[in-house]
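Enquirer: Provided below for reference: sequence and predicted model.
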Amino acid sequence: MENTIYLDHAATSWPKPPAVGEAMMNALQFAGANPGRGSHRMAVQASRVLFETRKGLATLFGIKNPNDIAFGSNTTEALNLAIQGVLQEGDHVIATMAEHNSVRRPLEFLRRQGKIEVDYVPVTAYGAIDLKQMERMFRKNTRLVVCTHSSNLLGSILPIGEISELCRQHHALLLVDAAQSVGIMPVDVGKLGIDMLAFPGHKGLLGPQGTGGLYIAPELDVQPLLHGGTGSQSEAVEQPKVRPDRYEAGTPNTVGIAGLGAGVKHVLAMTPASIYQHEWELTQLIMNGLSSIKGIQLLGPDIGQPRSGLVSFIIEGYDSAQLAFRLDRNYGIAVRSGFHCTPLAHESAGTTATGAVRASVGYNSSHEEVDELIRAITELTAVK
């Protein structure tokens, strides 16, 4: 894949920093035992791998106690843990129409069972929400607000701080889906007033697939999603109360978490603020270049406005999937096409019938790669 121009970082970042693979191989060779399940040197080293990664994440997210971070396999698992772990029968939830299916489907599952009620705040075609409209949706039984930090289709960045204020005023919890923001822009759970933060390891944090987790505020009691062995309090019939053991039943992905730790170190060294600026500049180049193509519709915030490192678009008369296929086969450019697991956002953007092509940049993307994307799309649309 040496000649691939990879513009699908919103799905998974690639290639990873060399230190990520090195850390994984080192863990496989020297920390290959079960963490927390023994006192021999290799088991202790495996435990150290998990703790050091937790420390790095705590530094990145402004978390005081690293043990308030529970590791899991991805953002979806983290969101399910949060949603199913705090909601009870009769609760009301507010979400937005920008949400990914990893939020919508767990909520709708509970609603179909008659356990909860859900309202979705409308999103404009540019990805914005009306905070006053959101405030009118709060009820006495509103237990939880679930909100994506940045839309994986539109690239818009939602006002988490203001949403958090509304939650405080109405005594509701705030769960943030940070799949498109962690590692890419500054995220401080204390400053933003976030009760739970679900995050992936394989995107902006530059770790491998199969890693992720959930931050849970220290005063919050969340019921475990999984029950089983933890290596601690084995004599008890119930899950232990101590964190993070309470939320990490079974043997963890130590090798993957070692890679995640190396990715987090890379992000901390570069700083999320500088990564955001780099990606934002590249998205502006993409938008400026694409806007000159006849019949194109760019989704999300206008040129010059804040957005995460992705640009979604459709071109009148062109099938999105076919366009993405030709970019890959003819030019070696990897982008994403389809509905991006967020049907309500497509409804907001008016692209339910077409889907969209999404080009997403990363920390290692270049101006030259963006130029190649614009050139390729210009050529493809010119020969129809």
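Expert: Thanks, I have the structure now. All values reported here derive from a predicted model rather than from experimental measurement. Residues are numbered from 1 along each chain as shown.
Enquirer: contacts and neighbour counts: CA atoms only from here.
Expert: Fine.
Enquirer: give the contact list for residue 335.
Expert: 6, 7, 8, 324, 327, 328, 357, 358, 359, 360 (Cα atoms under 8 Å, 6 or more residues apart in numbering).
Enquirer: which of those fall in helices?
Expert: With helices taken from DSSP state H, the overlap with the contacts of residue 335 comprises 324, 327, 328.
Enquirer: state the distance from the last one to residue 112.
Expert: As judged by Cα to Cα, to the nearest Å, residue 328 and residue 112 stand 40 Å apart.
Enquirer: same deal with the first one?
Expert: In this structure, residue 324 and residue 112 are 36 Å apart, going by Cα to Cα.
Enquirer: neighbour count: those two, which is higher?
Expert: Remark: of residue 324 and residue 112, residue 324 carries more neighbours, 21 against 11, as counted by other Cα atoms under 10 Å.
Enquirer: doesn't residue 332 make contact with that one?
Expert: No - assessed by Cα atoms under 8 Å, residue 324 is found out of contact with residue 332, at 10.3 Å.
Enquirer: now stretch 5-12, how far from the chain's geometric center?
Expert: Remark: stretch 5-12 is offset 13 Å from the chain centroid, using Cα atoms, centre = their mean, to the nearest Å.
Enquirer: for comparison:
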Amino acid sequence: MIYADNAATTYFKPEKTIAAVCEYLKHPGNPGRGNNHMAMDAARMVLDTRIKLADLFDCDFDHVVFTSGVTESLNTVIQGLFGPQDHIITTYMEHNSVLRPLYRLGCRLSVCGGSTEEIKKHIRSDTKAVIINHVSNVTGEINDIEGIGKFCRQNGLLSVADTAQSAGVLPVSLKESELDVICFTGHKGLLAMQGIGGICLGEDIDIRPLKVGGSGFASFDTEHPKQYPSALEAGTLNVPGIVSLNRSLDFLKECGIENILRHEQLLAEEFCRILSSFDGVKVYREKEKEYTGIVSLNVEGMDAAAVSDILSREYGIETRAGAHCAPLIHEHYGTESTVRFSFGINNRKEDIRECSEALKEIIKIRGHEA
């Protein structure tokens, strides 16, 4: 099998990550819910993971909040900061995890490209924030969140970055970029398990909790605690998920995310170079922009789902077809779906050759059938 669906979830998980989760499940302590040694060990591990994430995202460790993933993170932030009276600038590259909460709130929206210059054109007197993904989950296009964060700070706007496709692959610094909020997930570039993610908050950001309940302390108070991270962490944490993040962060530090990025980019660039000689293949990339290891394409005259199905059934190549929960970028490119190859740390140059050969054969068969 050639796994080229890392944008959905990474196939490779470090052995130490897997072992640590299995070991925790033998001694499943609940942090903040007891003074027994298992609960205390779990609490220390959770704190250690916050510190590691704070180091990765360059923020204060007590402003690292755990969630079930980037969807919950974005819902918490959007519904906790904004209302229908607010004007929000976002991009056509956004995932439905951004768009649907905004639609649900009834915010006044302006949708544009992902550059600072594009964003400038849409600022109004009632503009409150810019919400943008760091990397498009459809094309892999990298947006300049550092420049946008600084621009927002200079203009009194809040800035929220969705790093679902960049955390663990690209450097992300909350303080250097002057971003207000970073939302992340664990099961993609961070190489952890599904069901864990989080929010990194800058100073003076006051978010209404999406949910309230048990906090492990101040149980007689009628209101949920207001201090971070407890303010946004009602209920029992996903401790196995946090354990997986803890160990995967160690692995990423040893590898160096800059090395992972270059590896994935080289694979994608080689794939696109080969595809450029194929007739009837449309690749959704623009020469002047920078991309990660994601490549979306269509084969002329063929449904994207059919291409992806053939790749899987006949060649053992796992991709994803569809709109990828990002409708506006498909409208931008005039398509309803694409075949997405997303290369990761687990892929090698041999995979690129086999993917290319498979597509060549599919195109040849399509030509005979036509």
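Expert: That came through fine. Quick caveat, the model's predicted, so the values are computed rather than measured.
Enquirer: which residues sit in contact with the aligned partner of residue 340 of the first structure in the second structure?
Expert: Aligning on TM-score structural alignment places residue 340 of the first structure opposite residue 324 in the second structure. By Cα under 8 Å, 6+ apart, the residues touching residue 324 of the second structure are 95, 137, 138, 337.
Enquirer: which secondary structure element contains residue 324 of the second structure?
Expert: Taking DSSP states H and E as the definition, one finds residue 324 of the second structure inside no helix or strand.
Enquirer: contacts made by stretch 99-106 of the second structure with the rest, please.
Expert: 75, 78, 79, 82, 83, 84.
Enquirer: tell me where the first structure has strands.
Expert: Remark: strands assigned in the first structure by DSSP state E are 5-6, 69-72, 91-96, 116-121, 142-148, 173-177, 196-200, 212-216, 296-298, 310-315, 333-334, 336-338, 356-360.
Enquirer: quick check: which of those strands is buried the most?
Expert: Each of the strands of the first structure was scored by mean neighbour count; the highest is strand 196-200, a mean of 29, by mean count of other Cα atoms under 10 Å.
Enquirer: test my guess that residue 34 of the first structure contacts residue 49.
Expert: No - counting by Cα under 8 Å, residue 34 of the first structure stays clear of residue 49, with 11.1 Å between them.
Enquirer: for whichever residue in the first structure pairs up with residue 81 of the second structure, give its distance to residue 214 of the first structure.
Expert: Aligned counterpart of residue 81 of the second structure in the first structure: residue 86 (TM-score structural alignment). As judged by Cα to Cα, residue 86 of the first structure and residue 214 of the first structure stand 13 Å apart.
Enquirer: mind listing what residue 254 of the first structure touches?
Expert: Going by Cα under 8 Å, 6+ apart, residue 254 of the first structure touches 27, 31, 32, 35, 46, 49, 50.
Enquirer: and the first one, how many neighbours does it have?
Expert: Looking back up the chat, that one is residue 27 of the first structure. Residue 27 of the first structure has 22 neighbours, counted by other Cα under 10 Å.
Enquirer: residues in contact with it?
Expert: Taking Cα under 8 Å, 6+ apart as the definition, contacts of residue 27 of the first structure comprise 46, 49, 254, 255, 258.
Enquirer: ditto for the fourth one
Expert: For residue 35 of the first structure, the residues meeting the contact criterion (Cα under 8 Å, 6+ apart) are 43, 44, 45, 46, 47, 50, 251, 252, 254.
Enquirer: distance to residue 72 of the first structure for these - can I get that in JSON lines?
Expert: Output for the contacts of residue 35 of the first structure, formatted as JSON lines (distance: Cα to Cα, whole Å):
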{"residue": "43", "distance to residue 72 of the first structure": "19"}
{"residue": "44", "distance to residue 72 of the first structure": "20"}
{"residue": "45", "distance to residue 72 of the first structure": "20"}
{"residue": "46", "distance to residue 72 of the first structure": "16"}
{"residue": "47", "distance to residue 72 of the first structure": "15"}
{"residue": "50", "distance to residue 72 of the first structure": "12"}
{"residue": "251", "distance to residue 72 of the first structure": "11"}
{"residue": "252", "distance to residue 72 of the first structure": "8"}
{"residue": "254", "distance to residue 72 of the first structure": "11"}
